[in-house]
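In: my questions are about this predicted structure, shown below with the sequence.
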Amino acid sequence: MKEQELKYWLAWNKISDIGPKRFHKLMEYFGSAENAWSVKSEEISRVLNLSNKISSRISEEKNNITPEQELDLLAKYKANVLTIKDDLYPENLKTIHDPPPVLYFKGNIIEKDKNSISLVGSRKATYYGKMVAENLSKDLALAGLTIISGMARGIDTAAHKGALAVHGRTIAVFGCGIDLIYPPENRRLAKEIEESGALITEFSFSTLPERQNFPRRNRIISGLSLGTVVVEAGEKSGALITADFALEQGREVFAVPGNITSSLSNGTHNLIKQGAKLVNNYRDILEEIPGIVVQETNTKEISAEKFSLSEEDQIIYKIISNEPIHIDEIIEVSKLSASKVSEILLNLELKDLIKEIEGKKFIKL
């Protein structure tokens, strides 16, 4: 698209009351974003059937926008943009109801990204949830799929990290402008994603990560994907909104079962009751996606039998599970001395059989 027209697409996209539906209506009536920009506010109000209050708000915002500056911001923040008319606009996203007319992005969007799976879940995830999300993401990325998530704390972060760990592709969808990183502690992660995939948003520059933006972000997460996997979610989790969008968009919905005593399992278990496919491993996901071209995965399971473990090593290894266990409890159950247990734990960790996490706790890998 020529810059002369593009700058008006970006300008309209900046106006908060002009969402995708109204934008597409303007384009249909006036033929171009530039033509729509040049008409009087009364005409815009008539075409969109706006109330006086909304019409005044749009007119005020429009008067404060200089379309040329939107192009300058692209250069300033080293960002790129796709419109729905561009060939590279994601194929999966084009098919949803009222697709975003504009996508700002950093990194690269490629044709292969149409084979995508989204992994979402609670921001306050358990260690189990984060581990499952990361492992599923690794396996799916090794199978050649692009991993989509929202770069939020918890499950989203674990999903992105899993794909990056095996040099796979991953895309993070923002609920704010492309010039902002939220949450701020994921700045380094965002840079890694940009180098191995893409950062994407429909929101214009300087849009803050406000609460009302995230449902719109969630519909893009599901829209980019062939299916959505919910790993952990409470009964009112935003991840369930993503699952609802996936169903509306005719996409597959999957759920990972969790601990029945955890409130973070309520959302995923309800999804399973409602017909979402229960996920034990990545193959459960792949077999529900027809026509997908899957690479042979290089995933290798780590087994204790591959290592020469002494009898005492075996005792400690059997005590440790996927649930974190404190070193004091390991000492008590094993009946071994504290020094011997510490020695064995270090040995098992060096062999990548277990991992120490916060608070002197250990889990099996």
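Out: Ah, there it is.
In: for the rest of this, base every contact and every neighbour count on C-alpha atoms.
Out: Noted.
In: can you show me the strands along this protein?
Out: 80-83, 102-107, 116-120, 146-149, 170-173, 197-201, 227-230, 252-255, 277-278, 325-326, 354-357, 361-364 (DSSP state E).
In: what does stretch 89-103 rub up against?
Out: Stretch 89-103 has contacts (C-alpha atoms under 8 Å, 6 or more residues apart in numbering) with 9-10, 13, 20-21, 23-24, 81-84, 109, 111, 113-114, 200-203, 220, 223-226, 249.
In: follow-up on the earlier one: turn the strands of the chain into TSV, columns for mean neighbour count.
Out: Converted to TSV, those look like this (neighbours: other C-alpha atoms under 10 Å):
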stretch	mean neighbour count
strand 80-83	18
strand 102-107	22
strand 116-120	30
strand 146-149	29
strand 170-173	28
strand 197-201	25
strand 227-230	28
strand 252-255	25
strand 277-278	19
strand 325-326	18
strand 354-357	17
strand 361-364	20
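In: only whichever of the contacts of stretch 89-103 are buried, select them in ChimeraX.
Out: The following ChimeraX line selects those of the contacts of stretch 89-103 that are buried, judged by 16 or more other C-alpha atoms under 10 Å:
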select :9,10,13,20,23,24,81,82,83,84,109,113,114,200,201,202,203,220,223,224,225,226,249
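In: second structure follows, compare the two:
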Amino acid sequence: MSTTQHPADELIAILRLQHVPNIGDVIAKKLISHCGGPCAIFEDKRSQLLKIDGIGTQTIKHLYDSKNLRAAEKEYEYIIKHNISYNYFEDEEYPKHLKHCIDSPILLFKKGNINLEGRKIISVVGTRNITSYGSSFCEQFIAEIAPLNPIIVSGFAYGVDISVQREAINQGLQTIGCLAHGLNQMYPKVHTKYESDVIQNGGFFTEFWSSSNPERENFLKRNRIIAGMSEATVVIESAEKGGSLVTADIANSYNRDVFALPGRSTDKYSIGCNNLIKQQKAQMLTSAGDLVYLLNWELEEKNTKAVQKRLFVDLDETEQKIYAYLEKQGKQLLDSIALDCELPIFKTSATLLNMEMKGAIRPLPGKLFEAI
């Protein structure tokens, strides 16, 4: 993924705009569009800028504050000295899904071997306190999705983030960590040992300068990059409140698909996922097949058969009977399944629920069921 090089004065103007208090990415893009470019903003008359919706006298005062220029020049020197790569939001190389988000960063810094061209991209997030259930699902999910060669995006944090990124590397997939600080440091420090592996198999994105530290508000800002970069966001375990639920909400606001791993109602780190599903903010995810089906992706036939074979081994005798029936007959109603498989309705219903949790079948509108 190459980087467009911008002239020094233009890059400094972009940085200067990024540093102005009270000017977020939405207003920054309005200014750039109105004036015709970042340099022109600081050359335009103040009276003209005041005509732009959302621009007031206080904003203008901050805009022309010389300390922003000095900060931009200092960061520019750091970028040049350390050969930092970056993407401006109007560059062709800027992540295409993120480009469609109104509040996407006007400037993204990057490190590694990132290649987004023509690739499927999934964001995976979740609790820092991952359980054995979540860890096992991470491993299963990445192994099942690997034949499609997607890019796995996460936050490089404790728990689900680092687990899913390590599994991606184990499967030879490209993975991207979205950071809440500058590229001059790594947080958490204990994950520094994984940095080189991520760089070799993808890399890092951040909108934050070298002077930025991993503060709480930065993590919340970072979440919109995770949600915006991908076609879908997957939540693997979350307590009733947590950053991954914020990421899911942002993904929903971008009209992206959201998936959540269900769990027992008594499990603390399944409450958030169960609520997302219950509130219809996320589709239930029991296997990679659910995501592939709902996103209209296609698994290789060889992998589909391998997944089916593995599932079949995990099914008991009654489940195998129902699975074989659905695989042969296609979509069927509960009553038809019970009748043709010679099973009581109550037992058929309970068995179908177990099979759904194992990722062997999926429910469909109209009370239909089908084999995955």
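Out: Structure's in. What do you need? Keep in mind that this is a model prediction, so the values were computed, not measured.
In: in CSV: the strands of structure 1, plus distance to Ile181 of structure 1.
Out: As requested, those are exported to CSV (distance: least, C-alpha to C-alpha, whole Å):
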stretch, distance to Ile181 of structure 1
strand 80-83, 16
strand 102-107, 12
strand 116-120, 18
strand 146-149, 14
strand 170-173, 11
strand 197-201, 10
strand 227-230, 23
strand 252-255, 28
strand 277-278, 33
strand 325-326, 34
strand 354-357, 27
strand 361-364, 31
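In: out of those, which gets nearest to Ile344 of structure 1?
Out: strand 354-357 (10.7 Å; C-alpha to C-alpha).
In: in structure 2, point out the residues matching that closest one.
Out: Mapping strand 354-357 of structure 1 onto structure 2 (TM-score structural alignment) gives no aligned residues.
In: repeat that for stretch 144-155 of structure 1.
Out: The aligned range for stretch 144-155 of structure 1 is 149-160, by TM-score structural alignment.
In: who touches that stretch?
Out: 116, 119-130, 134-135, 138, 161-162, 164-165, 168, 173-179, 187-188, 191, 223, 226, 229-230, 236-237.
In: let's go with 6 Å and repeat that
Out: Residues external to stretch 149-160 of structure 2 that are found in contact with it (C-alpha atoms under 6 Å, 6 or more residues apart in numbering): 120-130, 161-162, 174-178.
In: do the same with stretch 106-120 of structure 1
Out: 79, 145-149, 155-156, 194-195, 197-199, 225-230, 239.
In: can you do 7 Å?
Out: 79-80, 90-92, 145-149, 155-156, 159, 194-195, 197-200, 221-222, 224-231, 239, 292 (C-alpha atoms under 7 Å, 6 or more residues apart in numbering).
In: just stretch 65-77 of structure 2 next, same as before
Out: So stretch 65-77 of structure 2 is in contact with 12, 15-16, 19-20, going by C-alpha under 7 Å, 6+ apart.
In: out of the residues you listed, what pair is the most spread apart?
Out: The farthest-apart pair in the contacts of stretch 65-77 of structure 2, when distances are taken by C-alpha to C-alpha, is Ile12 and Val20, at 12.5 Å.
In: stretch 270-285 of structure 2: which residues count as buried?
Out: For stretch 270-285 of structure 2, by 16+ other C-alpha under 10 Å, it's 270-277, 281-285.
In: ah, wrong one, I meant stretch 234-253 of structure 1
Out: Across stretch 234-253 of structure 1, burial judged by 16+ other C-alpha under 10 Å covers 234, 237-247, 249, 251-253.
In: kindly report the same for stretch 169-189 of structure 1.
Out: 169-182, 189.
In: now do the same end-to-end measure for that stretch.
Out: For stretch 169-189 of structure 1, the first-to-last residue distance is 13 Å (C-alpha to C-alpha, to the nearest Å).
In: where does it end up in structure 2?
Out: Going by TM-score structural alignment: stretch 169-189 of structure 1 matches residues 174-194.
In: around the corresponding residue of structure 2 for Ile65 of structure 1, count how many other residues there are.
Out: With TM-score structural alignment defining the correspondence, Ile65 of structure 1 maps onto Ala71 in structure 2. Neighbour count for Ala71 of structure 2, taken as other C-alpha atoms under 10 Å: 16.
In: how close does Ala71 of structure 2 sit to Val258 of structure 2?
Out: Distance from Ala71 of structure 2 to Val258 of structure 2, by C-alpha to C-alpha: 38 Å.
In: is it true that Ala33 of structure 1 touches Met27?
Out: Yes - Ala33 of structure 1 lies in contact with Met27 (C-alpha atoms under 7 Å); the separation is 6.1 Å.
In: which one's more surrounded, these two?
Out: Ala33 (22 against 15).
In: what's the counterpart of the more buried one in structure 2?
Out: Aligned partner of Ala33 of structure 1 by TM-score structural alignment: Pro38.
In: dump the residue contacts of its match.
Out: So Pro38 of structure 2 contacts 10, 13-14, 32 (C-alpha under 7 Å, 6+ apart).
In: in the stretch 51-200 of structure 2, which spans are helices?
Out: Taking DSSP state H, counting those that start in this stretch, the helices of the stretch 51-200 of structure 2 run over residues 57-63, 66-81, 96-99, 132-145, 160-170, 192-200.
In: I'd like those helices as JSON lines, with distance to Phe219 of structure 2 appended.
Out: Shown next, in JSON lines, are the helices of the stretch 51-200 of structure 2 (distance: least, C-alpha to C-alpha, whole Å):
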{"stretch": "helix 57-63", "distance to Phe219 of structure 2": "25"}
{"stretch": "helix 66-81", "distance to Phe219 of structure 2": "21"}
{"stretch": "helix 96-99", "distance to Phe219 of structure 2": "17"}
{"stretch": "helix 132-145", "distance to Phe219 of structure 2": "22"}
{"stretch": "helix 160-170", "distance to Phe219 of structure 2": "13"}
{"stretch": "helix 192-200", "distance to Phe219 of structure 2": "18"}
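In: sweet, I'm off.
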